[in-house]
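1. From the sequence below, what's the structure:
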Amino acid sequence: MDPSGWWMSEKLDGARAFWDHQSKVLWSRQGKQFSVPDFFIDKFPSVNLDGELWSQRGKFQEILGVLNSKDPERWKTLKFCVFDSPLHETVIEKRIEYLEKLFSSVESPYLSYLSLTKCTGKEHLLQFLNEIDGLGGEGVIIREPGSLYEVGRSNTLLKAKKYEDMEVKFIGITTKPNYHAYICMTPQGKRCIVNTTLSDWKHPPPKDTVITVRYSGYWASGSPRYPYFHRLRPDLSWEDVLNNFQTQ
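-> Okay, the predicted model is just below:
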């Protein structure tokens, strides 16, 4: 596809969240309420917002630790990075214009706007992706020009990465000498062997834990090629993974 005219932004490696200004609640993608300290949302605007709870690149596990912590002080390390306005039923360009104006007067230290850049073509997208990758980022999100806000996955919102990843269910570890790997199950019901470090192999997660693996395409059998362990996903249940897969 030609990405010319599409809107690019960094894909943040955090926890997706939705700000409901009427109930003053931050909801997770799975519809669970985050236990947010009052000081964090004190100066949030009276408008619904879609974004990501984030701190910095490569800190996904630390971010989850904050969200599961009972220490409100730890929330001072996070920001709610906003990239869309769900209730504005208009095209992306109008929503960008609205958010830029809104954030010109926002005073909360825990709120920021993730700006979008108009893509001029494939080379521009690749250059932007390389910049994000060089900074340790996860990838790039591109949004179709003229698109409306949609809940869930959409052909008007795509990811660009240097690798592919998926969530799988941990079943057990291999017992072959000098071979360190996890035995896992994909959402498609395919068994796969996931390469790990010796340390991860010696300290596996509990059975049925959801983990993220990175891989390079698929074999003819439908199993991911050369998968390797990336991280744990304690924020997801296997039911969440299957529900997300079925809506793709």
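2. make it CA atoms for all contacts and neighbour counts henceforth
-> OK.
3. wouldn't Trp238 be in contact with Val210 here?
-> Yes: proximity of Trp238 to Val210 meets the contact threshold set by C-alpha atoms under 8 Å, at 6.2 Å.
4. Run a quick neighbour tally on the spatially closest residue to Gln33 that is not a sequence neighbour.
-> Excluding the flanking residues, the one nearest Gln33 by C-alpha to C-alpha, 6 or more residues apart in numbering is Trp27, at 4.6 Å. Using other C-alpha atoms under 10 Å, Trp27 has 17 other residues around it.
5. one more to put side by side:
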Amino acid sequence: MLTAGAFAASLFSRSALAKKGAEPALLLAQKAPDDLDVSRYLVSEKFDGVRAYWDGQHMWTRQGQPIAVPADIAAQLPAKALDGELWMGRGRFEETSAAVRRAEPRAAEWAQLHYMVFELPAAPGSFEQRYAALRELLASPIWPGLRVVEQVRVGDRHQLDARLADTVRGGGEGLVLHEASAPYLSGRSPALLKLKPQDDDEAVVIAHEPGEGRFHGLMGALLVRNAAGRTFRIGTGFSEAQRRSPPPVGATITYRYRGLTSSGLPRFASFLRQSES
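-> Coordinates of the predicted model:
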């Protein structure tokens, strides 16, 4: 049986990713249920950034694509695996995404980026113990953009909802809840929950539908399929530029919705953004 360190190394080694084109085996959040026992979780802000995995030498997106980190910044990151979000600030996802996608990084953009780290994958123990180890590791970072995401406990659901309201009022996306006693896990798990005022999910684009009326000559809607296998249209939430150059067939997009119909389709689905590849 692999030790925690060997397991993390086998999952996240650069050579494995380069040879297989594998996605890093990261922990992904589920929607928080209504009957949540908040005492079991550490709570943090959900950052509207680009998920980034540092394997100790190189950085990767959630889908296993390399991120070009400026050499001077890469030299200041620890030789240990880190998981977090590259983030410029609330409401700046598009700028963050553009900066991270560049094959040649721009110093001016990376000067505005923060690497908000919330996990130390190779460390043993519970999430609460790994969080303590992460704070110790990054207590005095050389690169000022390297930050540990604050994790706190809340007393009850009322306090949690109040914290969510404060975060959203300030321009934040929502909250993340990580089970304090959880070992290191990967895949979508109830050990990691997201709490937002609106639901969101991902779907794959399977077709473009032409626009009519004022959208004549542009994309009118995307036909998409989500992880549950449901196929549906998304026709709102797009800028004119996005209608002129829509996410391609095969791309993964994130959409917002308000609950599900009796047949399991998302209500009022609206385009949010194209997910990072």
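6. Map the residue nearest to Gln33 of the first structure onto the second structure.
-> Per TM-score structural alignment, the equivalent position to Trp27 of the first structure in the second structure is Trp60.
7. give me the element its match is part of.
-> Element membership for Trp60 of the second structure (DSSP states H and E) is strand 59-61.
8. Would you tell me what the next helix or strand after that strand is?
-> Remark: after strand 59-61 of the second structure, the chain's next helix or strand is strand 66-67, criterion DSSP H and E.
9. With the first structure overlaid, report how far that next one is off on average.
-> Average distance, strand 66-67 of the second structure versus aligned residues of the first structure after superposition (mean C-alpha distance after the TM-score superposition for the first structure): 1.7 Å.
10. so the very next helix or strand once past that strand matches what in the first structure?
-> Next helix or strand after strand 66-67 of the second structure toward the C-terminus (DSSP H and E): helix 71-74. Using TM-score structural alignment, helix 71-74 of the second structure lines up with residues 38-41 of the first structure.
11. contact partners of that stretch?
-> Residues from elsewhere that reach stretch 38-41 of the first structure (C-alpha atoms under 8 Å, 6 or more residues apart in numbering): 24, 75-76, 108, 110.
12. Report the buried members of these.
-> 24, 75, 108, 110 (16 or more other C-alpha atoms under 10 Å).
13. what's the closest of those residues to Ile132 of the first structure?
-> Lowest distance from Ile132 of the first structure to these (C-alpha to C-alpha) belongs to Tyr110, with 22.6 Å.
14. And the contacts of the longest strand anywhere in the first structure?
-> The longest strand of the first structure (DSSP state E) is strand 164-173. The contact list for strand 164-173 of the first structure (C-alpha under 8 Å, 6+ apart) reads 180-187, 201, 204-217, 238, 241.
15. Same question for stretch 115-133 of the first structure.
-> By C-alpha under 8 Å, 6+ apart, stretch 115-133 of the first structure touches 2-10, 83, 96, 138-140, 160-162.
16. how about Arg101 of the second structure, what's its partner in the first structure?
-> Per TM-score structural alignment, the equivalent position to Arg101 of the second structure in the first structure is Asn68.
17. Quick one: neighbours of the nearest residue in space to Ala181 of the first structure that is not next to it in sequence, just the number.
-> Distances taken as C-alpha to C-alpha, 6+ apart place Asn195 nearest to Ala181 of the first structure, at 4.4 Å, with adjacent residues excluded. Asn195 of the first structure: 21 surrounding residues under other C-alpha under 10 Å.
18. For Asn195 of the first structure, give me its contacts.
-> 180-182, 226-229 are the contacts of Asn195 of the first structure under C-alpha under 8 Å, 6+ apart.
19. From Asp37 of the second structure, how far off is the alignment partner in the second structure of Thr117 of the first structure?
-> For Thr117 of the first structure, the aligned position in the second structure is Val152, judged by TM-score structural alignment. Distance of Val152 of the second structure to Asp37 of the second structure, computed by C-alpha to C-alpha, to the nearest Å: 15 Å.
20. rewinding a little: wait, the match of Trp27 of the first structure sits on Ile67?
-> Yes: contact criterion C-alpha under 8 Å: Trp60 of the second structure and Ile67 qualify, at 5.3 Å.
21. Which residue is most remote from the mean position of the first structure?
-> In the first structure, counting by C-alpha atoms, centre = their mean, Pro177 sits farthest out from the average C-alpha position, at 35.7 Å.
22. what helix or strand is that residue on?
-> Taking DSSP H and E as the definition, one finds Pro177 of the first structure inside no helix or strand.
23. before we move on, what about Gly65 of the first structure?
-> Element membership for Gly65 of the first structure (DSSP H and E) is helix 60-67.
24. mean shift between that helix and the second structure?
-> Superposing on the second structure and averaging over aligned pairs (mean C-alpha distance after the TM-score superposition for the first structure), helix 60-67 of the first structure comes out at 1.1 Å.
25. Output the contacting helices and strands for that helix.
-> Helix 60-67 of the first structure is packed against no helix or strand, with contacts defined by 3 or more C-alpha pairs under 8 Å, 6 or more residues apart in numbering; DSSP states H and E.
26. Off-centre distance for it?
-> Once both centres are worked out by C-alpha atoms, centre = their mean, to the nearest Å, helix 60-67 of the first structure turns out to sit 13 Å from its chain's centre.
27. What of stretch 119-127 of the first structure?
-> Chain-centre distance of stretch 119-127 of the first structure: 22 Å, with C-alpha atoms, centre = their mean.
28. what's the answer for stretch 52-67 of the first structure, then?
-> Computed by C-alpha atoms, centre = their mean, the separation of stretch 52-67 of the first structure from the middle of its chain amounts to 11 Å.
29. contacting residues around it?
-> Stretch 52-67 of the first structure has contacts (C-alpha under 8 Å, 6+ apart) with 12-17, 34-35, 74-75, 77-82, 135-138, 232, 235.
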